[in-house]
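Visitor: below is the sequence, then the predicted model.
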Amino acid sequence: MENNGRSALHGTTIVAVRDAQGVAMAGDGQITLGGTMAVKHGARKVRRLFRDRVLCGFAGSTADALTLVEKFEGKLEEFGGNLTRASVELAKLWRSDRYLRRLEAMLLVADVDTLLVLSGQGDVIEPDDGVAAIGSGGGFALAAARALRRHADLPAADVVRAAMAVAAEICVYTNDHVVVETLRRGDT
């Protein structure tokens, strides 16, 4: 990923699955410089936000993604943890702000009731099936998670772990240093 002639840190996979018990989100730890060299293997790209009631995973340029996570945290605080409202307001700001508009990243956010993909084009997308993924290995992880949901009776955390393992086998920008975070109904 090039950004105005400078190399950007990138390379990741984030996947999330919602089920009747809650939500699980997983992300790998690889950061790649200039698309040719892995420079970090244990980055933490899935975080708990708003009193541990919201999960947020990010993909794209690391500095850009962290800026967006910070803005998203502010929106969560502003709207009392209302995930959908905070997401829509961030998307509006992201799309309209001259500085934020240039950021090259995506966010995957979730609480026990809602799972959303946020992009700089103003997208706030809730998947139909409770499964979503972003990042360079997102398509691989998404396909694996959907297949597992359809053909195995596994908890969401096991689905995201297995989906990340599949993505790590296929995508050169995804490694097997995986962080999994879960939110369970009734734990708040």
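Guide: Received, thanks.
Visitor: all contacts plus neighbour counts: C-alpha atoms, from now on.
Guide: Fine.
Visitor: could I get the full set of helices for the protein?
Guide: Read by DSSP state H, the chain holds these helices, from start to end of the chain: 62-78, 83-96, 138-151, 156-170.
Visitor: so which of these is nearest Glu104?
Guide: helix 62-78 (6.1 Å; CA to CA).
Visitor: elements contacting the closest one?
Guide: Contact here means 3 or more CA pairs under 8 Å, 6 or more residues apart in numbering; DSSP states H and E; on that basis helix 62-78 packs against strand 9-10, strand 54-60, helix 83-96, strand 105-110.
Visitor: could the ones you listed go into CSV alongside distance to Leu33?
Guide: As requested, the helices and strands packed on helix 62-78 are exported to CSV (distance: least, CA to CA, whole Å):
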stretch, distance to Leu33
strand 9-10, 5
strand 54-60, 11
helix 83-96, 25
strand 105-110, 15
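Visitor: and here's the other structure:
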Amino acid sequence: MSPPQNDPAAWHGTTILSVRRGGLVAMAGDGQVSLGQTVVKGNARKVRRIAQGRVLAGFAGATADAFTLLERLEAKLERFPDQLERACVELAKDWRSDRYLRRLEALMAVADAERSFLLTGQGDVLEPEDQIIGIGSGGNYALAAARALAEVEGLSAEEVCRRAMRIAAGICVYTNDRIVLETLESRK
């Protein structure tokens, strides 16, 4: 029996990690694209800057679905500039209620200079209290590693992100070590 089509726990092929620390947010994604048990591509870009570079977005799930959601989020950010939370809530409402969007299979991690959110197709807009988000097949490995590394004094958000992604790549067969990492500084 195969897992339900829209079960995020069953998706594989990506690791996205976002870490906020010391006035900086870092978001990283691995480059591996898998089709079944075959690696199709090793240098995909799953973390992007949107909204004129003011927002970082990383996605896990079906590529076309993720790009559809990225475009929708950008449209929401144009409508609600500098209001990431509101744009995310509006996207989540559409994602949950629109017949077409409801069928999209993806998760998103988004962050601006001040806040970070996890968005799901179930209508969730979650802001983790520790400001660390991990999604995709290696997301839990990266999340656990980042939480442990966040306790180490002197490591920047970028360094925590890079080290945690290397750990995830060493555990998850659907994650490689060709990391794309973007950062934003706090405006405060």
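Guide: Done, it's in. Since the model is a prediction, treat every value here as computed from it, not as a measurement.
Visitor: want to throw the helices of structure 1 into TSV with distance to Leu9 of structure 1?
Guide: Putting the helices of structure 1 into TSV (distance: least, CA to CA, whole Å) gives the following:
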stretch	distance to Leu9 of structure 1
helix 62-78	6
helix 83-96	20
helix 138-151	17
helix 156-170	18
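Visitor: out of the ones you listed, which is closest to Ser7 of structure 1?
Guide: Closest to Ser7 of structure 1 of the helices of structure 1, according to CA to CA: helix 62-78, at 11.4 Å.
Visitor: with structure 2 superposed, average distance for that closest one?
Guide: Per the superposition on structure 2, helix 62-78 of structure 1 and its aligned residues are separated by 0.8 Å on average (mean CA distance after the TM-score superposition for structure 1).
Visitor: residues making contact with that helix?
Guide: By CA atoms under 8 Å, 6 or more residues apart in numbering, the surrounding residues in contact with helix 62-78 of structure 1 are 8-10, 49-50, 56, 58-59, 82-83, 86-87, 89-90, 103-107.
Visitor: which parts of stretch 80-94 of structure 1 are buried?
Guide: By neighbour count on 16 or more other CA atoms under 10 Å, the buried set for stretch 80-94 of structure 1 is Gly81, Leu83, Thr84, Ala86, Ser87, Val88, Glu89, Leu90, Ala91, Lys92, Leu93, Trp94.
Visitor: now do the contacts for the second one.
Guide: Under the criterion of CA under 8 Å, 6+ apart, the contact list for Leu83 of structure 1 reads Val54, Leu76, Val109, Ala110, Asp111, Thr114.
Visitor: wait, what's in contact with the third one?
Guide: Residues counted as contacts of Val109 of structure 1 (CA under 8 Å, 6+ apart) are Val54, Leu55, Cys56, Gly57, Leu83, Leu115, Leu116, Val117, Leu118.
Visitor: export those to JSON lines and tack on distance to Phe140 of structure 1?
Guide: As requested, those are exported to JSON lines (distance: CA to CA, whole Å):
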{"residue": "Val54", "distance to Phe140 of structure 1": "24"}
{"residue": "Leu55", "distance to Phe140 of structure 1": "21"}
{"residue": "Cys56", "distance to Phe140 of structure 1": "20"}
{"residue": "Gly57", "distance to Phe140 of structure 1": "17"}
{"residue": "Leu83", "distance to Phe140 of structure 1": "26"}
{"residue": "Leu115", "distance to Phe140 of structure 1": "19"}
{"residue": "Leu116", "distance to Phe140 of structure 1": "18"}
{"residue": "Val117", "distance to Phe140 of structure 1": "16"}
{"residue": "Leu118", "distance to Phe140 of structure 1": "19"}
